[in-house]
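J.: I would like the atomic coordinates for the input below:
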Amino acid sequence: MEEKQLTRINKYLSEVGYCSRRAADKLIEQGRVTVNGEVPEMGTKVGPDDEIRVNGRLITEPEDAPVYLAFNKPVGIVCTTDTRVEKDNIIDFINYPKRIFPIGRLDKPSEGLIFLTNDGDIVNKILRARNNHEKEYIVQVNKPVTKEFIRRMRSGIPILGTVTRKCFAEQTGRNEFRIILTQGLNRQIRRMCEYLDYRVTKLKRVRIMNIPLDVEVGKWRHLTPKEVHEIQNMVSDSTKTHQ
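T.: Here you go, the predicted model:
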């Protein structure tokens, strides 16, 4: 087996969702973990062919283990799970071996961060976590940004039969601004700009909640157990279903 396929045992136990790395270290110190029937040393690396047990119980990655991905969506990819309708859909593009679906949307002309998962409960909680579900964007428009434009964007714009929530916005370039939303109205930023007679030329989502965009365009990564735990804490006031 090649070295690159091996993972430290504490990291392995964390990644399969058994416990944190720190807790795994304690279990190893206490001799409660075995690898192929032997008590391992701290820092021992394991691979897919190794038999790992804790207190005699075989540890495997369950088939239905929750998947949480952070994906940098390119322009032109559609956030739909209907692979029959859209050939440039997000599911075929990522081609993940388990069934996953996006949390929320990012329209076809936009790029940047989007989550995908197979955990329906966290989807519901995130979409209902109004104040904790911050989404940050860098937006370029077709003409110079003014102080009045920023003031109006911050204070709320009438679109889709409502007024957008007050939000953070700041100018970051001659024709560029940064905005943080806690809403998910359809094509919200584009509609807000259009109301003020601006046209979006580039829209990039650079953060969702506690997760920054840190992968290249068209690439994805798994959220770490720590990141997932932080998200769970942030949406802990949201129930799984409507009462």
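
J.: only C-alpha atoms from now on, for both contacts and neighbour counts.
T.: Will do.

J.: residue boundaries of the helices in this protein?
T.: 9-15, 21-29, 90-94, 120-128, 147-155, 188-195, 225-234 (DSSP state H).

J.: redo those as TSV? Include mean neighbour count and distance to residue 172.
T.: Output for those, formatted as TSV (neighbours: other CA atoms under 10 Å; distance: least, CA to CA, whole Å):
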stretch	mean neighbour count	distance to residue 172
helix 9-15	21	38
helix 21-29	17	40
helix 90-94	18	30
helix 120-128	18	28
helix 147-155	15	11
helix 188-195	17	16
helix 225-234	15	28
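
J.: those: which one's closest to residue 65?
T.: Between residue 65 and these, the shortest separation by CA to CA is 10.2 Å, and it involves helix 9-15.

J.: so which elements touch that closest one?
T.: The criterion is 3 or more CA pairs under 8 Å, 6 or more residues apart in numbering; DSSP states H and E, and the helices and strands that helix 9-15 contacts are helix 21-29, strand 45-46.

J.: how about a cut-off of 7 Å?
T.: Based on contacts counted as 3 or more CA pairs under 7 Å, 6 or more residues apart in numbering; DSSP states H and E, the elements that helix 9-15 packs against are helix 21-29.

J.: for the helix it packs on, give me every contacting residue.
T.: Counting by CA atoms under 7 Å, 6 or more residues apart in numbering, the neighbours of helix 21-29 from elsewhere in the structure are 10-11, 13-14, 33, 42.

J.: among those residues, which pair sits farthest apart?
T.: 14 and 42 (14.7 Å).

J.: so how far is residue 143 from residue 220?
T.: Residue 220 sits 33 Å away from residue 143 when distances are taken as CA to CA, to the nearest Å.

J.: those two: who's more crowded?
T.: residue 220 (20 against 14; other CA atoms under 10 Å).

J.: for that one, what are its contacts?
T.: Contacts here follow CA under 7 Å, 6+ apart; on that basis residue 220 touches 69-72.

J.: now it: how far from residue 116?
T.: Following CA to CA, the distance that separates residue 220 from residue 116 is 10 Å.

J.: and for comparison, fold this next one:
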Amino acid sequence: MERLQKVIAQAGIASRRKAEQLILEGKVKVNGQVVKELGIKVNPNQDDIEVEGVPVEKEEPVYFLLYKPTGVISSVKDDKGRKVVTDFLEIEQRVYPVGRLDYDTSGLLLLTNDGEFANLLMHPRHKIEKVYVAKVKGIPTRDQLKLLARGVKLEDGPTAPAKVKMLSVDRRKQTAIVKLTIHEGRNRQVRRMFETIGCEVMKLKREQFAFLDLSGMNPGDVRPLKPIEVKHLRELAVTKKS
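T.: Alright, predicted model coming up:
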């Protein structure tokens, strides 16, 4: 027996938090009866579960690592007909990205149909490190880099402390390449952080997510995560929980 919201999340329909919302809104039925209680437990192999009138079919959980190119939307569909991250996978399961990378940002992105796993990695309490490399216009001073490391004020609140390292400088072109390690995941956060110190991000790439990196991969490449990697990510999220 498992909690209803967990079963819905594992079916790839929604994150556990969204599943809880759907239950509270009376949009979930178990064996033909509307359920509005979050604590209810069900047998996913025996009970008939419907979400907004659609039967829940429990899929085998799958996990993928994508090297997202620039010019691709971190979504399963786009109303403007632009390329989306799921276009790189030829599978039957309905997967979706864990978090997102901006249209003009490349790098490591995870995709899964396991809503519980996705929610675990994305939840603010779980301090999973993400490493970005940014090419910026302007050469940040040591004090500006220290400011980024301490945390800067954005319109949606201050950022948490970060790790910052200058990788290279081109004084003729007045550009720099900076590595930034954060554990948050706000919208366009890295770009906005650099904007606070007067540096525009020209190129941005996420090179690492926790212990995962892009070794041996090219833009557009995708590979399944190994079971040990999935297990390690789960354990890491719990360990990092504040």
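
J.: please indicate which of the contacts of residue 220 of the first structure are buried?
T.: 69-72 (16 or more other CA atoms under 10 Å).

J.: and the residues you listed as CSV, adding distance to residue 26 of the first structure?
T.: Converted to CSV, those look like this (distance: CA to CA, whole Å):
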residue, distance to residue 26 of the first structure
69, 29
70, 30
71, 34
72, 36
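
J.: sitting in strands, which of these do you find?
T.: 69-72 (DSSP state E).

J.: list the contacts of the lengthiest strand in the second structure.
T.: Counting residues, the longest strand found in the second structure (DSSP E) is strand 200-209. Judged by CA under 7 Å, 6+ apart, the contacts made with strand 200-209 of the second structure from elsewhere in the structure are 105-108, 129-137, 191, 194, 213-214.

J.: just give me the mean distance for that strand relative to the first structure.
T.: Its match in the first structure and strand 200-209 of the second structure itself, once the structures are fitted together, sit a mean 0.5 Å apart by mean CA distance after the TM-score superposition for the first structure.

J.: buried residues, that strand. List them.
T.: By neighbour count, with 16+ other CA under 10 Å as the criterion, the buried positions of strand 200-209 of the second structure are 200-201, 203-209.

J.: over to stretch 71-90 of the first structure?
T.: 71-75, 77-81, 89-90.

J.: residue 197 of the second structure: how many residues sit nearby?
T.: Residue 197 of the second structure: 17 surrounding residues under other CA under 10 Å.

J.: who's in contact with it?
T.: Under the contact definition (CA under 7 Å, 6+ apart), the residues listed for residue 197 of the second structure are residue 144.

J.: again, only using 10 Å
T.: Under the criterion of CA atoms under 10 Å, 6 or more residues apart in numbering, the contact list for residue 197 of the second structure reads 138, 140-141, 143-145, 147-148, 152.

J.: gap between the counterpart of residue 207 of the first structure in the second structure and residue 152 of the second structure?
T.: Alignment note: residue 207 of the first structure maps to residue 208 in the second structure; criterion TM-score structural alignment. Taking CA to CA as the measure, residue 208 of the second structure falls 22 Å from residue 152 of the second structure.

J.: got it, and residue 218 of the second structure?
T.: On the measure of CA to CA, residue 218 of the second structure and residue 152 of the second structure end up 33 Å apart.

J.: settle it for me: which of these two has more neighbours?
T.: Counted by other CA under 10 Å, residue 218 of the second structure and residue 152 do not tie: residue 152 has more neighbours, with 18 against 13.

J.: so who does that one touch?
T.: When contacts are counted by CA under 10 Å, 6+ apart, residue 152 of the second structure is found next to 158-162, 192-194, 196-197.

J.: residue 70 of the second structure reaches residue 108, doesn't it?
T.: No. Checked against CA atoms under 10 Å, the pair residue 70 of the second structure and residue 108 is beyond contact range at 11.4 Å.

J.: between the two, which contacts overlap?
T.: Counting by CA under 10 Å, 6+ apart, the shared contacts of residue 70 of the second structure and residue 108 are 101, 205, 219.

J.: stretch 146-165 of the second structure aligns to what range in the first structure?
T.: Following TM-score structural alignment, the aligned partner range for stretch 146-165 of the second structure in the first structure is 151-170.

J.: from the chain's centre, how far out does the matching stretch sit?
T.: With CA atoms, centre = their mean, to the nearest Å as the basis, the distance from the averaged C-alpha position of stretch 151-170 of the first structure to the chain average is 25 Å.

J.: how much space between the residue nearest the centre of the first structure and residue 7 of the first structure?
T.: The centroid of the first structure falls nearest to residue 115 when counting by CA atoms, centre = their mean (3.3 Å). Counting by CA to CA, the gap from residue 115 of the first structure to residue 7 of the first structure is 25 Å.

J.: next one: residue 231 of the first structure
T.: In this view, residue 231 of the first structure and residue 7 of the first structure are 25 Å apart by CA to CA.

J.: over to residue 239 of the first structure?
T.: The spacing between residue 239 of the first structure and residue 7 of the first structure, counted by CA to CA, is 35 Å.

J.: cool, residue 89 of the first structure as well?
T.: Distance from residue 89 of the first structure to residue 7 of the first structure, by CA to CA: 33 Å.

J.: try residue 168 of the first structure
T.: Taken as CA to CA, the spacing of residue 168 of the first structure relative to residue 7 of the first structure amounts to 42 Å.

J.: okay if I get the buried residues of strand 200-209 of the second structure as a markdown table plus distance to residue 3 of the second structure?
T.: Conversion of these to a markdown table gives the following (distance: CA to CA, whole Å):
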| residue | distance to residue 3 of the second structure |
| --- | --- |
| 200 | 46 |
| 201 | 44 |
| 203 | 43 |
| 204 | 40 |
| 205 | 38 |
| 206 | 35 |
| 207 | 36 |
| 208 | 33 |
| 209 | 29 |
